[in-house]
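[1] Pasted the sequence and its predicted model underneath.
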Amino acid sequence: MFQEERIEAIMEYLREHQRMDVKEICDRFDVSRDTARRDLVRMDEIGLIVRTRGGAMLPTLNRAVTAYKDRMQRATDEKRQIGREAAKLIRDGHYLFLDTSTTVATVAEHIRTTGNVIVTNSIDIAAKLADNKSLKVHMLGGQLELEHRFLFGATALAQLADYYVDTLFLGACGISPDGLSYPHEEDGSIKREMIRRADRVVVLADHTKFGKQLFYKVAGLDDLDVIVTDREPEESMLRLLERHDVELLIVEGDNQHD
């Protein structure tokens, strides 16, 4: 069976059952896990599905599905390589959360798609997006954290309750076997609510974040779908990520701490 035929059959299954995991694709079509993953990557690239932990689901937002192109180019600045690679995951018309990370801010610099609706609590990211007329930007309200320049609190959380998005782009301070952790509970509570309201969670983290454990746990590894980083983590972490069906995207170039 050719890939196009499998894609059509997978779509028929998804229209009936909403979700399908990699193992089921392997069993139904007698293909390897690598082949199943390539099928899902292709379906994601053309906007048919949302990739999830271990499989795929139909997009839950009520909007038309269109074909997409990846217009991202390689970056020479190592700091922006992670953000540029992550921006490649965005499709036209996708609804997005962008959190307050400085690496996520580089995603904002490299958005080349149109018709996106973006929600953020970062005043700097909102400013970066302000001149892009093809985007709609929603700024969360609340109390301003002066040092790190993000908005938080009950007002921001209440606003988040009204939103649901395709993808969350999330920075990381620490990634350990226990999951993602951050130094500030105020920021962490916003990130946790964003995770609950996103079909897909994409984490941006340079290699120095692996193995770190900070004060406030926001999510377990099973809450994550993709990690974009600049260096492969140690073998034990690789096995954990594979066990939790977290896709690892590694950019090329020298490493630079964000």
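    Nice, I can see it.
[2] all contacts plus neighbour counts: C-alpha atoms, from now on.
    Fine.
[3] Any figure for the gap between Arg196 and Leu160?
    10 Å (CA to CA, to the nearest Å).
[4] list residues touching both of those two?
    By CA atoms under 8 Å, 6 or more residues apart in numbering, Arg196 and Leu160 have no common neighbours.
[5] what about the two, which has more around it?
    Between Arg196 and Leu160, Leu160 has the larger neighbour count (other CA atoms under 10 Å), namely 20 against 17.
[6] Confirm for me that the more buried one is in contact with Arg192.
    No. Checked against CA atoms under 8 Å, the pair Leu160 and Arg192 is beyond contact range at 10.6 Å.
[7] shouldn't Leu14 be in contact with Glu24?
    No. With contacts counted by CA under 8 Å, Leu14 stays clear of Glu24, the gap being 11.7 Å.
[8] Please name the nearest non-neighbouring residue to Phe210.
    Nearest non-adjacent residue to Phe210, counting by CA to CA, 6 or more residues apart in numbering: Ile175, 4.7 Å away.
[9] List the buried residues of stretch 210-223.
    By 16 or more other CA atoms under 10 Å, the buried positions in stretch 210-223 come out as Phe210, Lys212, Gln213, Tyr216, Lys217, Val218, Ala219, Leu221, Asp222, Asp223.
[10] and which of those residues is nearest to Arg28?
    Distance to Arg28, by CA to CA, is smallest for Asp222 among the buried residues of stretch 210-223, at 24.9 Å.
[11] doesn't Asp27 fall inside a helix?
    Yes. Assignment of Asp27 by DSSP: H, G, I helix; E, B strand; the rest coil places it within a helix.
[12] distance of it from Glu234?
    31 Å.
[13] what does Thr76 give?
    For Thr76 relative to Glu234 (CA to CA), the value is 25 Å.
[14] One more to weigh against that first structure:
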Amino acid sequence: MSFPNRKRIILQTVEEKGSVEVKELADLLQTSEITVRRDLTQMATDGLIYRTHGGAMKVSLAKNPVQFVNKTAVNSENKDYICRLAAQQIQEGDVIFMDCGSTVFRLCQFIRNKRIQVITNSLPVVNELLQSEVTVNLVGGEVDAKRQAVHGLIAHEHIARYRAHKAFLGVDGISAANGLSAHSETEAGMTLAMAGQAEETYLLCDSTKLEKDKYMQFAPLSLVQTLVTDPDARPEILALYREQGVRVMN
């Protein structure tokens, strides 16, 4: 297949799905992953797509000051490890909350074929799951263009109308002494709102955030039942969380 034809199919796929992995494109195009990577590099140079660690994303999703797509690519292998573990906890028929964290976003690729309901304030999560088996409920309220997410009083009221089996949430920092912390009240408020309406709360947190205290401490460790992290997490740190009754998966 010629490059122009491959480019057309890649653009169509990215437009429909929002983001796509190299392996998926290689299977679709019936070509090698090396060829796909070369095509994506050329298309990114031409400004047609945004190149991510393992594939490509729509340019419109990447154009924002905090560069959400870049955040999803940082520590991507560890984040995918975390999300694979988290996805195993989700059963057919579950109703789950997903916040706008970059690690939580990477959970989408592992739940696309599950018949579940997702309640989220994340625009990238909505876009990623539209063409999937998942039923999506977008939280209403004021759109934060920088975070590509919905926040505010109305968003909290929306969340309060629903009950979920599980909440999958991110955090900016976690420590045994001070609990959970965030960069802003906005992020903290959404975490509290979703955790308060879920039967079980999972914190998806890569090891770089462990024993880190950020701007605002907003909740004790007891807010979450399960911490899902990566193999790089130091055992002595994880032991501190287990001592406080948190289930740890890594």
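    The structure has been received and is ready for your questions. Keep in mind that this is a model prediction, so the values were computed, not measured.
[15] hmm, back to that, so between Leu14 and Glu24 of the first structure, which is more surrounded?
    Leu14 (16 against 13).
[16] Please say which position in the second structure the more buried one maps to.
    When the second structure is aligned by TM-score structural alignment, Leu14 of the first structure is left unaligned.
[17] measure the residue positioned nearest the centre of the second structure to Ala56 of the second structure for me?
    Against the mean C-alpha coordinate of the second structure, by CA atoms, centre = their mean, the closest residue is Phe105 at 1.6 Å. Per CA to CA, Phe105 of the second structure is found 15 Å from Ala56 of the second structure.
[18] How about Gln91 of the second structure?
    Per CA to CA, Gln91 of the second structure is found 29 Å from Ala56 of the second structure.
[19] Of those two, which one has the most company?
    Ranked by neighbour count (other CA under 10 Å), Gln91 of the second structure and Ala56 place Ala56 first, with 25 against 13.
[20] which residues in the first structure does the helix or strand harbouring the more buried one align to?
    Ala56 of the second structure belongs to strand 55-57 when assigned by DSSP states H and E. Per TM-score structural alignment, strand 55-57 of the second structure has no counterpart in the first structure.
[21] wait, Lys136 of the first structure sits on Thr114?
    No. Contact criterion CA under 8 Å: Lys136 of the first structure and Thr114 do not qualify, at 9.6 Å.
[22] Could you give the number of residues near Arg112 of the first structure?
    Arg112 of the first structure: 19 neighbours (other CA under 10 Å).
[23] Ok, the one 3 residues further on next?
    The local packing count at Gly115 of the first structure equals 14, with neighbours defined by other CA under 10 Å.
[24] Look up the closest residue to it, ignoring the ones flanking it.
    Of all residues not flanking Gly115 of the first structure in the chain, Gly93 sits nearest, at 4.5 Å (CA to CA, 6+ apart).
[25] residues in contact with that neighbour?
    Thr113, Thr114, Gly115, Asn116, Val117.
[26] ditto for Ala56 of the second structure
    Contacts of Ala56 of the second structure (CA under 8 Å, 6+ apart): Val14, Ser19, Val20, Glu21, Val22, Leu40, Ile49, Tyr50.
[27] so which of the residues you listed comes closest to Ala149 of the second structure?
    Ser19 (17.2 Å).
[28] Aligned counterpart of the closest one in the first structure, please.
    Matched to the first structure by TM-score structural alignment, Ser19 of the second structure sits unpaired.
[29] Would you mind measuring from Ser19 of the second structure to Phe218 of the second structure?
    Note on Ser19 of the second structure: its distance to Phe218 of the second structure, by CA to CA, is 33 Å.
[30] Give the buried residues for the host helix or strand of Arg6 of the second structure.
    Assessed by DSSP H and E, Arg6 of the second structure sits inside helix 3-17. Using 16+ other CA under 10 Å as the test for burial, helix 3-17 of the second structure gives Arg6, Lys7, Ile10, Leu11, Thr13, Val14, Glu15, Lys17.
[31] So the nearest residue to the fifth one once chain neighbours are set aside: helix, strand or coil?
    Computed as CA to CA, 6+ apart, the closest residue to Thr13 of the second structure that is not its neighbour in sequence is Val20, at 7.4 Å. Secondary structure for Val20 of the second structure, judged by three-state DSSP, is strand.
[32] burial measure for Val20 of the second structure, as a count.
    With other CA under 10 Å as criterion, Val20 of the second structure counts 21.
[33] And the one 3 residues further on, by the same measure?
    When counting by other CA under 10 Å, one arrives at 17 neighbours for Lys23 of the second structure.
[34] thought it was touching Thr35?
    No. Applying CA under 8 Å, one finds Lys23 of the second structure not in contact with Thr35, separated by 10.9 Å.
[35] What residues does Pro177 of the first structure make contact with?
    Contacts of Pro177 of the first structure by CA under 8 Å, 6+ apart are Gly211, Leu221, Met237, Leu240.
[36] next one: Gln91 of the second structure
    Per CA under 8 Å, 6+ apart, neighbours of Gln91 of the second structure: Lys114, Ile116.
[37] when you align them, which residue in the first structure goes with it?
    Using TM-score structural alignment, the partner of Gln91 of the second structure in the first structure is Arg91.
[38] Roughly how far does its match sit from Ile175 of the first structure?
    Arg91 of the first structure is 27 Å from Ile175 of the first structure, by CA to CA.
[39] Neighbours of Asp34 of the first structure, how many?
    Asp34 of the first structure has 11 nearby residues by other CA under 10 Å.
[40] sec struct for it, please.
    Assignment for Asp34 of the first structure (three-state DSSP): helix.
[41] Where does the strand or helix carrying Gln217 of the second structure end up in the first structure?
    Taking DSSP H and E as the definition, Gln217 of the second structure sits inside strand 216-219. Strand 216-219 of the second structure corresponds to residues 216-219 in the first structure, going by TM-score structural alignment.
[42] Would you check that the residue nearest to Thr13 of the second structure makes contact with Val14?
    Yes. At 6.2 Å, Val20 of the second structure counts as touching Val14 under the criterion of CA under 8 Å.
[43] Name the SS class of the closest residue to Phe29 of the first structure other than its chain neighbours, please.
    Leaving aside its sequence neighbours, Phe29 of the first structure sits nearest to Arg6 (CA to CA, 6+ apart; 7.5 Å). Three-state call for Arg6 of the first structure (three-state DSSP): helix.
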